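Engineer: Need a 3D model of the following:
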Amino acid sequence: MSPAADAALAPGLIGSARALIARDLRLLWRRRGDALQPALFALLTVMLFALALGGERAALAKVAAGVLWLACLLAGLLALDSLFRGDAEDGSLEQWMLAPVPLGWLVAVRTLVHWATTSLPLLLAAPVLGELLYLPRDQLPVLLASLALGTPVLSLLGAVVAALTVGMRRSGILVALLALPLYVPVLVFGAGSVARASQGLDPVGGLLLLAAMLAVALLLAPLAAAAAIRIALN
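Structural biologist: Coordinates of the predicted model:
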């Protein structure tokens, strides 16, 4: 592609991203109650684990990182079925396919909004939730790094699953069954890096694997989700 074509395409990509983000945020503001559900669900998950373990400091500290990772995973999964369904029902996905920008770009922008509205608030609240679970403070930086690298991977993988099932009705259970096996490696390396840090070992290996997963998912997941949307709508 020539430099002139690149210069003409860049404003279109940026403009379409701004328009889509603004639209999604407006819809999110109108459905504020629904938008709070993932965060409230994660908070309830943390509280239930604390109650189930009897509130013992030593017991909670051992499982704090795993509980926080699981809460973030389940919160993102809760909102996964609606990632593209509303657009499929009102015909917006057909307009995406006819837009003068790549469909994969629009999928990536939508996935970014999904991550920012479900996982990012929990990432910011992780220090407070960690205090509720008596997470050792020296483990908090590793936990935040693993969540910052791992939760976008969960959103990208979830976008592929949501795109595969966008043409099906009542696919909530199917989305969970398809997504959870894909989430397991991310959960293992994310929580495992914190566990290694708690044992005095170097957690960099797990974080580097998460970074590699994120790089691969950023390249391939939007393209795979775009292909799945085209198949579902044809």
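
Engineer: contacts, neighbours, all on C-alpha from now
Structural biologist: Noted.

Engineer: Run through the helices of the protein in chain order.
Structural biologist: Using DSSP state H, the helices of the chain run over residues 3-30, 32-52, 57-78, 85-90, 92-98, 103-132, 140-164, 172-198, 204-233.

Engineer: Highest mean neighbour count out of these?
Structural biologist: helix 140-164 (a mean of 24; mean count of other C-alpha atoms under 10 Å).

Engineer: Tell me the helices and strands packed up against that one.
Structural biologist: helix 57-78, helix 103-132, helix 172-198, helix 204-233 (3 or more C-alpha pairs under 8 Å, 6 or more residues apart in numbering; DSSP states H and E).

Engineer: would you list these in TSV and tack on distance to residue 160?
Structural biologist: As requested, the helices and strands packed on helix 140-164 are exported to TSV (distance: least, C-alpha to C-alpha, whole Å):
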stretch	distance to residue 160
helix 57-78	13
helix 103-132	9
helix 172-198	9
helix 204-233	4
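
Engineer: Quick check: which of those is nearest to residue 23?
Structural biologist: helix 103-132 (10.4 Å; C-alpha to C-alpha).

Engineer: Packing partners of the closest one?
Structural biologist: For helix 103-132, the packing partners by 3+ C-alpha pairs under 8 Å, 6+ apart are helix 3-30, helix 32-52, helix 57-78, helix 92-98, helix 140-164, helix 204-233.

Engineer: looking at those helices, which is closest to residue 114?
Structural biologist: Short answer: helix 140-164, nearest of these by C-alpha to C-alpha, at 7.1 Å.

Engineer: mind checking how far that closest one is from the chain centre?
Structural biologist: 4 Å (C-alpha atoms, centre = their mean, to the nearest Å).

Engineer: Could you list which residues are in contact with the spatially most central residue of the chain?
Structural biologist: The residue lying closest to the centre of the chain (C-alpha atoms, centre = their mean) is residue 155, at 2.8 Å. Residue 155 makes contact with 76, 111-112, 114-115, according to C-alpha atoms under 8 Å, 6 or more residues apart in numbering.

Engineer: What separation do you get for the nearest residue to residue 230 once chain neighbours are set aside and residue 149?
Structural biologist: Spatial nearest neighbour of residue 230, excluding adjacent residues (C-alpha to C-alpha, 6 or more residues apart in numbering): residue 97 at 7.8 Å. From residue 97 over to residue 149 the distance is 30 Å, taken as C-alpha to C-alpha, to the nearest Å.

Engineer: For the comparison step, fold the sequence that follows:
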Amino acid sequence: MPDHSPGSAFAAVLVRDLRLHARSPGDAANPVLFLVMVTALFPLAIGASTEVLARIAPGIIWVAALLSSILSMDTVFRADFEDGTLEQLALAPSPLALLILAKLAAHWLVTALPLILVSPLLALWMHFPATAIPALMATLALGTPVLSGVGAIAAALTLGVGRGGALLALLALPLYVPVLIFGAGAADAAASGLSVSGPLQLLGAMTLFTITLAPIAVAAGLRISLD
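Structural biologist: Okay, here's the model as predicted:
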């Protein structure tokens, strides 16, 4: 007898999406390549002053990560919408919000986790203090789920639009600003030897809030787009 429990449905959607991403590694690599190119171009544009580069490194890496997230969000539901998979998920016995959470988890593992892993190399390229790199990685680990959740809400609302990339960016960017401020600010504080517990706690709270409510909002937006 097949197992229709919510946990099994979550795992099935997660594994399915990871396999689909594995079949098109180029699409998964685009956000990382974008982050690397943007970060690598800044030293060429503003000069090789180590002090200046170290000072602006957290902001540059965070802005590049934010733009990379927007770059990848328009495709998170598009293929499933076009081939009818989303309709099947909406009719499944498991809660749609839970299945959406599985899709977001797969998207984060494929797009955001590589950004976090490559961030130390980019930080060193920009002469960011090595002692503050763990704090930078922590801010990205806590902040990128918020970017994925908010971006998924915008993607769900613009799914019915032919090419909603620009509209998605307009909806998501204002909501990304608090994450950008706290993420870059915490990394900058770590580089200055200050405590980062406060900003990290705020980022953690935003992440928990997003993980809890974003799948519900995305499910509602997808149902509107499917109607």
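
Engineer: related to what we said a few turns ago, indicate which one of the helices and strands packed on helix 140-164 of structure 1 is closest to residue 30 of structure 1.
Structural biologist: Of these, nearest to residue 30 of structure 1 by C-alpha to C-alpha is helix 103-132, at 13.8 Å.

Engineer: mean offset of that closest one relative to structure 2 (after superposition)
Structural biologist: In the superposition with structure 2, the aligned residues lie an average of 0.8 Å away from helix 103-132 of structure 1, counting by mean C-alpha distance after the TM-score superposition for structure 1.

Engineer: Residue 91 of structure 2 matches what in structure 1?
Structural biologist: Aligned by TM-score structural alignment, residue 91 of structure 2 pairs with residue 98 of structure 1.

Engineer: show me the contacts for the aligned residue in structure 2 for residue 77 of structure 1.
Structural biologist: Residue correspondence to structure 2 (TM-score structural alignment): residue 77 of structure 1 is matched to residue 70. By C-alpha under 8 Å, 6+ apart, the contact set of residue 70 of structure 2 is 151, 168-169, 172.

Engineer: coming back round to it: right, and the residue nearest to residue 230 of structure 1 touches residue 103 too?
Structural biologist: Yes - taking contacts as C-alpha atoms under 8 Å, residue 97 of structure 1 lies within contact range of residue 103: 6.0 Å.

Engineer: With residue 156 of structure 1 as the reference, measure out to residue 219 of structure 1.
Structural biologist: 10 Å.

Engineer: same check, this time on residue 107 of structure 1
Structural biologist: When residue 107 of structure 1 is compared with residue 156 of structure 1 (using C-alpha to C-alpha), they lie 9 Å apart.

Engineer: nearest to residue 142 of structure 1, of the helices and strands packed on helix 140-164 of structure 1?
Structural biologist: Per C-alpha to C-alpha, nearest to residue 142 of structure 1 of these: helix 172-198, 5.8 Å.

Engineer: In structure 2, what range does that closest one match?
Structural biologist: With TM-score structural alignment as the criterion, helix 172-198 of structure 1 aligns to 165-191.

Engineer: how big's the offset between that stretch and structure 1?
Structural biologist: Mean deviation for stretch 165-191 of structure 2: 0.9 Å (mean C-alpha distance after the TM-score superposition for structure 1).

Engineer: again, but for stretch 52-61 of structure 2
Structural biologist: Looks like 0.9 Å for stretch 52-61 of structure 2 (mean C-alpha distance after the TM-score superposition for structure 1).

Engineer: so how far is that stretch off the chain centroid?
Structural biologist: 20 Å.

Engineer: quick one: contacts of that stretch?
Structural biologist: 35, 39, 43, 119, 122-123, 126-129, 136, 180, 184-185, 187-188.

Engineer: try 10 Å this time
Structural biologist: For stretch 52-61 of structure 2, the external contacting residues (C-alpha atoms under 10 Å, 6 or more residues apart in numbering) are 35-36, 38-39, 42-43, 46-47, 51, 63-67, 115, 119, 122-129, 133, 136, 139-140, 180-181, 183-189, 191-192.

Engineer: returning to what we had before: identify the contacts common to residue 107 and residue 156 of structure 1.
Structural biologist: With C-alpha under 10 Å, 6+ apart as the test, residue 107 of structure 1 and residue 156 both reach 221-222, 224-225.

Engineer: would CSV of the residues you listed with distance to residue 166 of structure 1 be doable?
Structural biologist: Listed next are these as CSV, based on distance: C-alpha to C-alpha, whole Å:
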residue, distance to residue 166 of structure 1
221, 16
222, 15
224, 14
225, 10
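
Engineer: Which member of these is positioned nearest residue 93 of structure 1?
Structural biologist: residue 225 (12.2 Å).

Engineer: Can you give me the distance of the closest one to residue 6 of structure 1?
Structural biologist: Residue 225 of structure 1 is 24 Å from residue 6 of structure 1, by C-alpha to C-alpha.

Engineer: go on, residue 66 of structure 1?
Structural biologist: 44 Å.

Engineer: go on, residue 195 of structure 1?
Structural biologist: Separation of residue 195 of structure 1 from residue 6 of structure 1 (C-alpha to C-alpha): 46 Å.

Engineer: Likewise for residue 58 of structure 1?
Structural biologist: 57 Å.

Engineer: Over to residue 220 of structure 1?
Structural biologist: Taking C-alpha to C-alpha, one finds residue 220 of structure 1 at 21 Å from residue 6 of structure 1.

Engineer: again, but for residue 158 of structure 1
Structural biologist: Applying C-alpha to C-alpha to residue 158 of structure 1 and residue 6 of structure 1 gives a distance of 30 Å.

Engineer: Also residue 166 of structure 1?
Structural biologist: 32 Å.

Engineer: what does stretch 81-89 of structure 2 rub up against?
Structural biologist: Contacts for stretch 81-89 of structure 2 (C-alpha under 10 Å, 6+ apart): 9, 13, 75, 77-80, 91-92, 95-97, 99-100, 156, 159-160, 222-223, 225-227.
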